[in-house]
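Asker: A structural model of the following input is requested.
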Amino acid sequence: MAGRLPLYCTATGKAILAHSPGALFGEVVRSGLKPFTRHTITSPGRLRGQLDRVREQGIATEAEEVRLGYMSMAVPVFGRQNTLAGALSITAPTYRVDAIAHASALRTAGLGISRSLRSAL
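Answerer: You can find the predicted model right below:
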């Protein structure tokens, strides 16, 4: 499912939001946390807790927050001086996701891309 979606309900958006200045979190919350499904996080406190875990664990997830039956995982990608360059994600039907294996592969890919960006710039 491609397209533009709010930062608060996608794994990519959460990876970016977790590593962005705090003012962006406030802006996102002020814009409103509207549900896409019954699983969409709409509480600023719960979202903040998720972002804290993203920073601790290095990976963001969303399970059926945008579309029922699908989940996503994302890792931040960093460039020079450890500044956020973007995020790398996967999306798959929930029944096909092996959270441990996919998280490990995604972290490895994100670290490799970050390493390449740091050396190329």
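
Asker: use CA for all of it now, contacts and neighbours both
Answerer: Will do.

Asker: where do the strands sit along this protein?
Answerer: Along the chain, counting by DSSP state E, strands occupy 60-63, 70-78, 84-93.

Asker: Among those, which comes closest to R115?
Answerer: strand 70-78 (8.1 Å; Cα to Cα).

Asker: And for A99, the neighbour number?
Answerer: 13 (other Cα atoms under 10 Å).

Asker: hang on, the earlier thing: got the strands of the chain as JSON lines, with mean neighbour count and distance to T12 columns?
Answerer: Below are the strands of the chain laid out as JSON lines (neighbours: other Cα atoms under 10 Å; distance: least, Cα to Cα, whole Å):
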{"stretch": "strand 60-63", "mean neighbour count": "24", "distance to T12": "7"}
{"stretch": "strand 70-78", "mean neighbour count": "25", "distance to T12": "5"}
{"stretch": "strand 84-93", "mean neighbour count": "17", "distance to T12": "6"}
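
Asker: Now show me the structure for the sequence below, then we'll compare the two:
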Amino acid sequence: MTEFKLWLEFEEVDPTSWDIKNDFANIHVDLPDGRNYGINVWTFQFLATAITQDINENNNLKGLYIVPPDLFVAELTRECIHATITDLLKIGNLEEVLNPSVLGLEKD
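Answerer: Okay, the predicted model is just below:
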């Protein structure tokens, strides 16, 4: 299954304020069968930024660990995320191929 609707926070909330290479955002994936997913996405570069912030702000034992997002991508663009979700759906269900914190919930 590769059909899905994609909502991207960075397109809806102040679209000009995002750093596509070094930022994070929430996305929603809606599948035709009623499953939908809320996914926290970070860029590869944002991981280093988050670690530096934790060290500087004395969080997570001063950067000793970090709680990961659900998905890492090269950039926050519709093209990148659409291609990523399409590929992941070819592998299997998102709740099986992504971080287990991602839950597929049926619509009422």
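
Asker: where does the TM-score land?
Answerer: Overlay of the two chains. TM-score (TM-score structural alignment, normalised by the length of the second structure): 0.29; 52 aligned residues with a Cα RMSD of 4.0 Å.

Asker: Against which helices or strands is the host helix or strand of C80 of the second structure packed?
Answerer: In the assignment (DSSP states H and E), C80 of the second structure maps to helix 78-91. Other elements packing on helix 78-91 of the second structure under the criterion 3 or more Cα pairs under 8 Å, 6 or more residues apart in numbering; DSSP states H and E are strand 71-73, helix 94-97.

Asker: Which residue ranges of the second structure form strands?
Answerer: Counting by DSSP E, one finds strands in the second structure at the ranges 5-8, 24-30, 35-43, 71-73, 105-106.

Asker: which secondary structure elements does the last one contact?
Answerer: Contact partners of strand 105-106 of the second structure among helices and strands, from 3+ Cα pairs under 8 Å, 6+ apart: strand 35-43.

Asker: circling back: just the helices and strands packed on helix 78-91 of the second structure: most buried one?
Answerer: Counting by mean count of other Cα atoms under 10 Å, strand 71-73 has the highest mean neighbour count of those, with a mean of 18.

Asker: returning to what we had before: just the angle for the helix holding C80 of the second structure relative to strand 35-43, thanks.
Answerer: 130 degrees (axes from the mean of the first three to the mean of the last three Cα atoms, to 10 degrees).
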